[in-house]
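Asks: Give me a model of this one.
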Amino acid sequence: MTQVHPTRSLPGSTSAQVTAQPHFITRVIGSSDLRVYPLALSGNVFGWTADDPATTAILDSFAEGGGNFVDTADSYASGRSELMIGKWMRVRRNRDDMVVATKVGKSRDNPGMQADAIKRSVTASLARLGTSHIDLLYLHVDDESVDFDETLLAVDELIGEGKVRYFGGSDHTGNRLIQARIACGQMGVAPMVAVQSHYNLLHRETYETGLAHVAAIQALGVMPRFALASGFLSGKYRQRADLALNSRGHDAARYLRRRGFKALNALDEVAHEHDASVATIALAWLLNKPGVVAPVVSASTATQVPELLAAARVQLTRHQSAELDRASAY
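Replies: Coordinates of the predicted model:
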């Protein structure tokens, strides 16, 4: 078992950005003061494939293992995800211990990035979450039908009112992030501090050849979504027959090809060297990349949570990282 020292830098971060305690390792999100465990627990299954008891068990396991960063959206299960997270925090009385991220822009009631829609969405999310503020608000869509100025001013007003602490993008290209930063500077409003991007061992090119550079220049904290490639990088889909064993297996079908198998073989070898799971190593690879703060991952059961949290305590060697890079090269 890897020993966690009182102060230890994680791969891809500086010692000023990361601290560690026996059961609690943290990274700072961009230029904010939000300090999070390097794994964001997604609430996208809460209220959908995970009922109340399962959701409570997953969240309990996450918090007991040191996790403090929960990621949801007003559109997940039509708001039920936020309700369930809010109920859990209320019962556990741990709101002050958690960093809560949610997203607006895709809900049926308040779609889009118009100022009024954003404000109504945030008000509704606060009520469902049972909290006075959202720590990190993501713009869930890049709505080019609305001037960035309108969207950014609305978010800044929410920050000024104390309803939102920080915000980021979730579906924005590098060029759009540059436009947003310029607009924020011209208007004198709060800039983005984070960005979510589709990024994993088998989906690298879009992020690595464009968005990564912009995120680095703007000092944005990067939260990779689809971090386990719809479960394929957990190693549970080795052949087509495996796809039928899970309701979301069809999403992983695209990876059942030569490059996917090469990546799994490389993950198997590194996982064996660390006595860790394949999922743990796939997440550790992401955490080894500059700028990455916390991959966003969902768990179907509480028993899956420890292997996800374990990624923060795995230090890949340069050789191991290089082998994974080669096996998944695009």
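Asks: C-alpha only now, for contacts and for neighbours.
Replies: OK.
Asks: what residues are up against the most centrally placed residue in the chain?
Replies: For the chain, the residue sitting closest to the mean C-alpha position, by CA atoms, centre = their mean, is V296 at 2.7 Å. Neighbouring residues of V296 by CA atoms under 8 Å, 6 or more residues apart in numbering: L39, A40, L41, S42, D71, M223, P224, R225, F226, A227.
Asks: how about this one, so we can line them up?
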Amino acid sequence: MSGRHGVSQHRGVNHAHGVNQHAVDDRSSDIVATPTIERTVATDVPRTAARRETNALSGPITVPQRVRLADTGFEAHPLALGGSVFGWTLGVDDAEAVLDRFAALGGTIVDTADSYASGRSESIVGRWMASRRTRDRMLLTTKVGRLPERRGLDPETLRAAVDDSLARLRTDVIDVLYLHGEDRDVPLEESLGAVGALIEAGKVRVLGASDFSPERLIEARVLAANGLPRVQLTTTRYNLMDRRPFEGAPELVAHAQGLGVLPYFALANGFLGGQVRRRAEVRHDARGSRLAQHLGRRGHRVLAAIDEIAFARDLPPATIAIAWLLSRPTVVAPVAGVSRPVQVEALLAAGSVELHRSELVELDRASA
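Replies: The predicted structure follows:
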């Protein structure tokens, strides 16, 4: 098993070329009061040059410019491929085809969890990395705490869950381990202590938090000041249709702590890809019901604003929706999933799109 990774640790912003394919999302110090956060001016981040590489098994790949993931030392393409559908709606062959396309276009962050398809998502990712020999250039993130057999964040469960994930992923180290939700039955210092031991053992590199409340993140930072591992990345639901839960205290805490935010459901279950605009087009399943909740006046207003910008730039709506997320001051890499390889390009293309102030204002107004 390989513990190395080829994700560079220099600062930079990743750029992919624009395309015109629609993408679908299948599904990421002490506190200082900050009254407002500037949203419409891009941060000036040093960049690295794009280059080409060839992998013996996966073929030629594009290595675009990259963005630094907070202060983790990692840099990567600012789009994470979500693996929640691997082993669920996508079988092994289809999932591997998506992963192949993602890697070939220079994608580097693969996001999964032990609870996705009861571990099958991790197994598919692990099999793919082993068969394509791509582990060294992937930044691998996974989550533990919600798999029924390994539920919770007590130290013993955490250690067992991580060992199980390592076996499924066919690697000896997890680049980013997220605690998958809070566990109020276990003192946070015990969970962080267990992660600290895993980091010392070389099984985990960076600690992240998934769906932690602002209060829990503050508690974690206080504990980190006393020598426990520090949360450096966080993932939560955030997109143009789901703004209010994050914008406010969670965003302020992330900003004050310098956390890198990787928002999941970046395309609101595919709604922001623009492929479904009428209730008659909605599938009668769980994902369809989640998508249908956006088919109201506000949803159509948001799609209209996206469409106008996408048409003017000759880009897919999904690219614009991801680019809006990348304009947010705390967001480092949105997490989005796809159902077909052809959809990957539209997601990665967002890394090269810098929206104008007027475009950001219009998207903010439409989604308010």
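Asks: any idea how far L360 of the second structure is from the aligned partner of L267 of the first structure in the second structure?
Replies: Superposed on the second structure with TM-score structural alignment, L267 of the first structure falls opposite I306. As judged by CA to CA, to the nearest Å, I306 of the second structure and L360 of the second structure stand 10 Å apart.
Asks: now D114 of the second structure
Replies: 36 Å.
Asks: follow-up on the earlier one: element containing the match of L267 of the first structure, please.
Replies: Element membership of I306 of the second structure [criterion: DSSP states H and E] is helix 297-313.
Asks: Could you list the residues in contact with that helix?
Replies: Contacts for helix 297-313 of the second structure (CA under 8 Å, 6+ apart): 240-241, 272, 274, 277, 316-317, 319-321, 359, 362-363, 366-367.
Asks: Show me which of D114 and L360 of the second structure is the more surrounded one.
Replies: Using other CA atoms under 10 Å as the criterion, D114 of the second structure and L360 rank with D114 on top: 28 against 21.
Asks: In the first structure, what sits opposite the more buried one in the alignment?
Replies: Matched to the first structure by TM-score structural alignment, D114 of the second structure sits across from D74.
Asks: hang on, its match in a strand?
Replies: No - under DSSP: H, G, I helix; E, B strand; the rest coil, D74 of the first structure sits outside any strand and is assigned coil.
Asks: I figured it hits A101, correct?
Replies: No - the criterion here is CA atoms under 8 Å, and D74 of the first structure misses it with A101 at 10.5 Å.
Asks: circling back: tell me the most packed of the contacts of helix 297-313 of the second structure, by neighbour count.
Replies: For the contacts of helix 297-313 of the second structure, neighbours tallied by other CA under 10 Å; top is L272, 32 neighbours.
Asks: Identify the residues contacting that one.
Replies: Applying CA under 8 Å, 6+ apart to L272 of the second structure gives the contacts V24, L240, L303, P317, A318, A321.
Asks: at 7 Å what do you get?
Replies: Residues in contact with L272 of the second structure (CA atoms under 7 Å, 6 or more residues apart in numbering) are L303, P317, A318, A321.
Asks: residues contacting V206 of the second structure?
Replies: So V206 of the second structure contacts T72, D175, V176, L177 (CA under 7 Å, 6+ apart).
Asks: Which position in the first structure pairs with R101 of the second structure?
Replies: Per TM-score structural alignment, R101 of the second structure is aligned with S61.
Asks: Show me what counts as buried in the strand or helix carrying its match.
Replies: Per DSSP H and E, S61 of the first structure falls inside helix 52-64. Buried residues in helix 52-64 of the first structure, defined by neighbour count with 16 or more other CA atoms under 10 Å: D52, A54, T55, T56, A57, I58, L59, D60, S61, F62, A63.
Asks: Contacts for the helix or strand just after it, please.
Replies: Next in sequence after helix 52-64 of the first structure, counting helices and strands by DSSP H and E, comes strand 69-71. With contacts defined as CA under 7 Å, 6+ apart, strand 69-71 of the first structure is touched by V36, Y37, L39, A40, L41, S42, G43, M98, V99, V100, A101, T102.
Asks: how many other residues sit next to V110 of the second structure?
Replies: V110 of the second structure: 21 neighbours (other CA under 10 Å).
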